[in-house]
Structure formats: structure tokens, C-alpha cells
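In: sequence? don't have it. structure:
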């Protein structure tokens, strides 16, 4: 919601309406159950009759903030109501010193002497455990300097491309070979690349190979040239269909948390949509785009996030940055719309800060 929309909605609510609305949302975030007027009359400190509360709830429904899931049932917040609550009323908590030390220790322990992917996997697992949702980390394409590239033939028409970076990370990709490629040509292409890419990032390597095209044509036959182009394209994100964007790797831990207390077939179908969304390369690119659009933590509720709109899930996400302050990935928590936003936001924010410090 825009600030103007929030202000307009706030002005239309008196103190009584605000209290009742907050109780409905708080109850939903805590229990996931609708709240009726009789229960609200017992919960509120002011002496309000169920009939008075029903009148207020009717007004809140007219504003689109709450709805009745069944006839004669209690009320639940709508997606618009949740967004309004988050923007207008929610008080973001802060992590305790003990929680900060625990996150520091776990991230640093997982990053000490280990690969970046291991550190990010552990961060995803940690967020899952702390939030009881699914921890999600997107590792954008690695832009560290390259050390070695090798092509290994698997079948007559398929090969494994292995890229080793200066910091020890290893990435493998399978790609299609042009017809007629020999093992000797694979070695020739590997050796040529290694002579020109060492110490360069992937983007710099592509520029360099393009710069020396004439030299390449003189040194290599047509098949070997094709191999080099295909090998670089494997890591360059050409297969994603999004020019200039590389999908990277997505790490999800704690999916089983999302299955807890799920019994209705409709909820199971929503989760199936979510799990399908998490497997798509386009989804990974969209996730990084979402994180890049803001400087800190962002909250997406239900269909506000097109990536997970079919599943109706909520996402709390923050970017993490390298030593040059470039956004190189994102991390967060995904789960049902009744996530404990006030607790999860500072948790995601601080974990992103710790990861960023580790990458400097």
C-alpha cells in the first residue's frame, strides 16, 4: 500500500476499530483461526457487546481489511488487511544480543575454510530453524576470478564443463557437444581458455575471448571455437532466456516446516505450486530482482509477489552484497501468510548483514 492509502485507511478507523482489527490480525498470525465477535468481546479490555463488535467488523469488511471464510464464522484478515497491518501497525522487534551472537557464530563457523555454497546452505538451514518456515537463499552467479576450466566428454554428444575459481569454488555444468567433437579438441579448447581467462571474472573472460577472435580463428579449428563459445555460454546464463541475467543457484531448506498442520487438499495444492515455483530458473532471477529493488528487507504478501502468487505464500527477503557493495544474492524466509513478520524481518536483515561482512 502507498503511504497515501495507509493514511486514508487510518483516518477512517477510530480507536475501537483499530483495536478490533489488530486483535483479529494478531490472533490470525498466532493461531491461524478466524475470530468471532463473542471471543473478541472477552479479549478486549473495553466493555463492548458482541453486537457492537459485529458492527465494527462489518465496517472493516467494507474497507476490505477482513472477511468471513464461512457463513456465521469469525473473521480473518484479507491480503490487503495483512499489508495494511504490516505497514501501519506492526512493530518490528530487534534481535537480542544472544540471538545476534548465535547467528554470527553459525554463519562464521560455516564459512570458515568452506565454500561459499556451504556457508549459504547453512544460512538457509539456520533461517528455517529460527523461523519455522522455509529458509531460502539465492546465490547469484559467482563473479570471482577464474583459475581453471576443463571440458570432460561424457557421451559422444554431451560433455561436463568444470570451472574452478581462485577462491576454490567449483561449478559443474553439462552441455551439448557439436557433432564430431573429439577428446583432443576438448583438451585443445580447455588449454586455449586457460591461457586467456586465468585471473579474470567470467564477464571479463568473455570480453577477452571476443577481443582475440582473429587469434582464436588462427589457433583453433571451427569445432574447437564452437566448444569455447558453448562452454562460456553454459555459465553466462544464455539458457535462462534473460539477456544479461544469470540465474545462479537457489538453496531451500526446511520445506517440511511448510507441511506442518496442513491437512486440506487446497492447502496441499498451494504448496505444490510453491515447490514448483522454487524450481524454476526464471523464478530465481525474479527473486534476485525483488531483492535488488530495495536497500533492505522487503515483505511480499500473497499475490503481491508474482513469483509465488499461485501458492499465496509470503516472502521476507533481503539482499546481501560483496566487497564492492554489489548485490550478489538474496536470502529470506518463505511460508504461509501468517508468518511472524515482526520476528522474521530483523532475523533476515541481520543474517544478510553477516553474510555481506563475510564476503568482504
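Out: Alright, I've got the coordinates. Only a predicted model underlies this, so the values are computations on that prediction, with no experimental measurement involved. Residues are numbered from 1 along each chain as shown.
In: from here on, contacts and neighbour counts on C-alpha atoms
Out: Will do.
In: where exactly do the helices run in the stretch 201-350 of the chain?
Out: Assigned by DSSP state H, counting those that start in this stretch, the helices in the stretch 201-350 of the chain fall at 202-211, 213-219, 222-236, 255-259, 265-278, 281-292, 341-358.
In: Make TSV out of these and add mean neighbour count.
Out: Compiled in TSV, those are given as follows (neighbours: other C-alpha atoms under 10 Å):
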stretch	mean neighbour count
helix 202-211	16
helix 213-219	12
helix 222-236	19
helix 255-259	15
helix 265-278	16
helix 281-292	20
helix 341-358	20
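In: Turn those into TSV, including distance to residue 67.
Out: Shown next, in TSV, are the helices of the stretch 201-350 of the chain (distance: least, C-alpha to C-alpha, whole Å):
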stretch	distance to residue 67
helix 202-211	52
helix 213-219	64
helix 222-236	48
helix 255-259	24
helix 265-278	18
helix 281-292	29
helix 341-358	21
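In: ok, second structure coming up, stack it against the first:
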């Protein structure tokens, strides 16, 4: 569904592109570049000094007036310089952005971080480490959303804690561990804990919890005959507990929020970051926004109020999906920060990180 910003962009393209000659484009570029670098409004006199072809401040002011009329720039205060509007930033990103490349040192850092974490940690830890590195490299907050799927199982154990309570421990193939407290039948002998664990361990290796549970439920009578009624109830309680906690919904990881507190130049900046922190606490909205980036290939850029999540904080997000060995999109990672993110540098960095994570998943 088209948004008001989409319609505004259509107007800019129909009115703006035809009227933006090379001089207008260069002046607009200087205003955007100054904002992205310093976060400050720039005046006609300063722009005239930055242009590759000499132009008087008066001539620059005339062009700036035209840019303001089509909605690409605005004056934050009377007699102040000009800043790009969110519409202007979107126009710049879509039509004028010249992407850089990820440097060799940064490539090595990203690859080494993901590779080292993949040897030692389950997927959630790998993604968390990758986002910590990405947030440090970009000075934004690293975010990732991925689906938590049923893990392939490796081992189950029951440990009695009290006469009617036991600790159930489930170990997955990826190294993750789930612990749950269970209520166990009264008068259950100690041997029943061992028997229940042996019964499950003979059936679980390399299979998901859902697969094991379906099999046992289909042969409940046979299980009770093999185990005895009390021990079978313990097996059922353990499977039910894990099933209740192993939901396959989207999981959100956020790293590096503190980076957003750097380089604040005004009270308004501090308030904006406070609002962004509040946005990041609204996990469902962040997940929904990230999930919009899994609808296609490549990097997506969300700027300011074109998304309701950032309508108050005026923030941006650059995000890209990553894939499993079947080329299915299994998650989205990205960077959130102020609208003056260094798009030319961060877009290729997010894209590269998503490709490294995809390769890791495909080789696990």
C-alpha cells in the first residue's frame, strides 16, 4: 500500500528530477553531505565555498529556495542554514547515493568474528557477537531478528530436587541448553528418573522435540507398558514443559545501544536518543520493521517517520536478510541510528555481514 512518503517521492521525481540540473544536484549533495558528516545546517556562503565550480552565495540561495519548494531541504530556524528533509534523505539515498566498499580490515574482522563464534556458540551467540562488532564498526545499534526453530536434540537428563520436583535438562545439537523445573508424581522412585532419561535418549538424537513427542503420543500405551505409569507420566511432563517453552516465534537481539550516545551535539539529540531507546524496548514493533526487510533480496533502508516506529525519534535503519543452506530467508540483521547515518559506508557493511552470516549457516 502506498504511503504519504511514496506519493511525496512521486511528486519530487515528477517535479524535481526534471528541474534538478547538475548545479542543483551538487548544491543538494553538499547540504546532505554536511548534514551526514556534522549534523548541522549549512548556509549558502559555506556551500559556495564547497562547490567544485565557483558560484556566488546569492546564486546558491536561489537554488536552495528551489530545493526547499520541492520539499528536499528546510530551514530549522529563521535565517539559519538548510538541512535535508526526510523526503530529501530518501531522494538522496534512492537517486544519488554513491556506495563505498567494505575495507579489507573490516572484512577480516567480520569474517573472523563470525567464524570464531560459530565454533564456540549456538546461533544466537553467533548473531549477538556479529551485531556487537557491526555496532562498533558503524557506531549504531546492531539489531537482528531470527526465527527460533525446534532444535535437533542430543541429550536429556532428569535430576531430583525435592520429593515432588525435578530439574529437566535438555541439550541440543547446537550446544544450547534448556532447564525446566517439573512437578513429578509423588512416590516416584529414583530409578524412574534414570529410566525416563534412558527411554528418551534412545529416541531423541538428531530429532526435534516435536518429532519425539508425536511418536510417543502415538504409542502412549506401549510407552506406559515399557516404563510403567509413573515413569511415563514423567516423560510426558518433560516433553510438555519443553514444548511450552520452545516456541518458534521471532527472536530479537540488540547490541551497542551505548554507541548512539556518542557525538551528541544538542539537548534535542539527547531527547531523540531517549525516544529511540524507548523504540528499541518495543520489541514487537522492531521485529515487525525488521521483518519488512525479508520481503526481497538485498539491503533495505528505512528513514525516519516513513515508518511509525521512528516517527518520534527520527531514526533510520539499514537492514538485509540472511539465508540458510536451502536459500530460505531465516532472519534479518541491520543497524539502527540517527537519520544522519553514513549510508554510503554502512549499506555495504550490512550487506557484507549478511552474506558472511549466510555462508556460516550454509556451512554449519
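Out: Structure's in. What do you need? Since the structure is predicted, the reported quantities are computational estimates derived from the model, not experimental observations.
In: TM-score for the pair, please.
Out: The pair, once superposed, lands on a TM-score of 0.80 when counted by TM-score structural alignment, normalised by the length of the first structure; 348 aligned residues with a C-alpha RMSD of 3.6 Å.
In: nearest to residue 327 of the first structure, of the helices of the stretch 201-350 of the first structure?
Out: In terms of C-alpha to C-alpha, the element of the helices of the stretch 201-350 of the first structure nearest to residue 327 of the first structure is helix 281-292, at 6.6 Å.
In: Quick one: list the elements packing against the closest one.
Out: In terms of contacts (3 or more C-alpha pairs under 8 Å, 6 or more residues apart in numbering; DSSP states H and E), helix 281-292 of the first structure is packed against strand 134-139, strand 314-321, strand 327-335.
In: What angle do helix 265-278 and it make with each other?
Out: Taking axes from the mean of the first three to the mean of the last three C-alpha atoms, to 10 degrees, one finds helix 281-292 of the first structure and helix 265-278 inclined to each other by 90 degrees.
In: got a list of contacts for helix 281-292 of the first structure?
Out: Helix 281-292 of the first structure is contacted from outside by 138, 140, 240, 245-250, 277-278, 297-298, 307, 317-319, 327, 329-330, using C-alpha atoms under 8 Å, 6 or more residues apart in numbering.
In: The stretch 1-150 of the second structure: helices as residue ranges?
Out: For the stretch 1-150 of the second structure, the helices defined by DSSP H, counting those that start in this stretch cover 4-11, 17-19, 22-38, 44-50, 57-69, 86-95, 104-120, 123-138.
In: ranking the ones you listed by burial, who's on top?
Out: Across those, averaging neighbours per residue (mean count of other C-alpha atoms under 10 Å) puts helix 123-138 on top, at a mean of 22.
In: quick check: angle from it to helix 104-120?
Out: Using the same axes, to 10 degrees: helix 123-138 of the second structure against helix 104-120 is 160 degrees.
In: Helix 123-138 of the second structure aligns to what range in the first structure?
Out: Helix 123-138 of the second structure corresponds to residues 116-131 in the first structure, going by TM-score structural alignment.
In: what's the mean deviation for the matching stretch versus the second structure?
Out: Mean deviation of stretch 116-131 of the first structure relative to the second structure after superposition (mean C-alpha distance after the TM-score superposition for the first structure): 1.9 Å.
In: From the chain's centroid, how far away is that stretch?
Out: The chain centroid and the centroid of stretch 116-131 of the first structure are separated by 12 Å under C-alpha atoms, centre = their mean, to the nearest Å.
In: what's the spacing between the aligned partner of residue 337 of the first structure in the second structure and residue 77 of the second structure?
Out: Mapped onto the second structure by TM-score structural alignment, residue 337 of the first structure lines up with residue 339. Taking C-alpha to C-alpha, to the nearest Å as the measure, residue 339 of the second structure falls 19 Å from residue 77 of the second structure.
In: got a list of what the match of residue 337 of the first structure touches?
Out: Neighbours of residue 339 of the second structure in contact, by C-alpha under 8 Å, 6+ apart: 303-304, 314-316.
In: contacting residues for residue 83 of the second structure?
Out: Counting by C-alpha under 8 Å, 6+ apart, residue 83 of the second structure touches 31-32, 35, 40-42, 73-76.
In: just to revisit the earlier point, can you list the helices of the stretch 1-150 of the second structure in TSV and add distance to residue 201 of the second structure?
Out: Listed next are the helices of the stretch 1-150 of the second structure as TSV, based on distance: least, C-alpha to C-alpha, whole Å:
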stretch	distance to residue 201 of the second structure
helix 4-11	56
helix 17-19	67
helix 22-38	57
helix 44-50	71
helix 57-69	70
helix 86-95	55
helix 104-120	24
helix 123-138	23
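In: So which of these is nearest residue 259 of the second structure?
Out: When these are compared by C-alpha to C-alpha, helix 123-138 sits nearest residue 259 of the second structure, at 7.3 Å.
In: Quick one: work out the angle between the closest one and strand 141-147.
Out: Per the same axes, to 10 degrees, the angle that helix 123-138 of the second structure makes with strand 141-147 is 150 degrees.
In: And the residue nearest to residue 126 of the first structure when sequence neighbours are not counted, how far from residue 333 of the first structure?
Out: Leaving aside its chain neighbours, residue 126 of the first structure sits nearest to residue 135 (7.3 Å; criterion: C-alpha to C-alpha, 6 or more residues apart in numbering). Taking C-alpha to C-alpha as the measure, residue 135 of the first structure falls 5 Å from residue 333 of the first structure.
In: Give the residues shared as contacts by those two.
Out: Shared contacts of residue 135 of the first structure and residue 333 (C-alpha under 8 Å, 6+ apart): 127-128.
In: Using neighbour counts, pick out the buried residues of stretch 318-338 of the first structure.
Out: Using 16 or more other C-alpha atoms under 10 Å as the test for burial, stretch 318-338 of the first structure gives 318-322, 327-338.
In: hmm, I was thinking of stretch 74-87 of the second structure
Out: Quick answer for stretch 74-87 of the second structure (16+ other C-alpha under 10 Å): 74-75, 81-87.
In: any idea how far that stretch is from the chain center?
Out: The chain centroid and the centroid of stretch 74-87 of the second structure are separated by 31 Å under C-alpha atoms, centre = their mean.
In: how about it, which residues of the first structure does it hit?
Out: Residue span in the first structure matched to stretch 74-87 of the second structure, by TM-score structural alignment: 67-80.
In: Distance to residue 104 of the second structure and neighbour count added to the contacts of residue 339 of the second structure, as a markdown table?
Out: Below are the contacts of residue 339 of the second structure laid out as a markdown table (distance: C-alpha to C-alpha, whole Å; neighbours: other C-alpha atoms under 10 Å):
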| residue | distance to residue 104 of the second structure | neighbour count |
| --- | --- | --- |
| 303 | 29 | 23 |
| 304 | 31 | 22 |
| 314 | 32 | 22 |
| 315 | 29 | 25 |
| 316 | 26 | 25 |
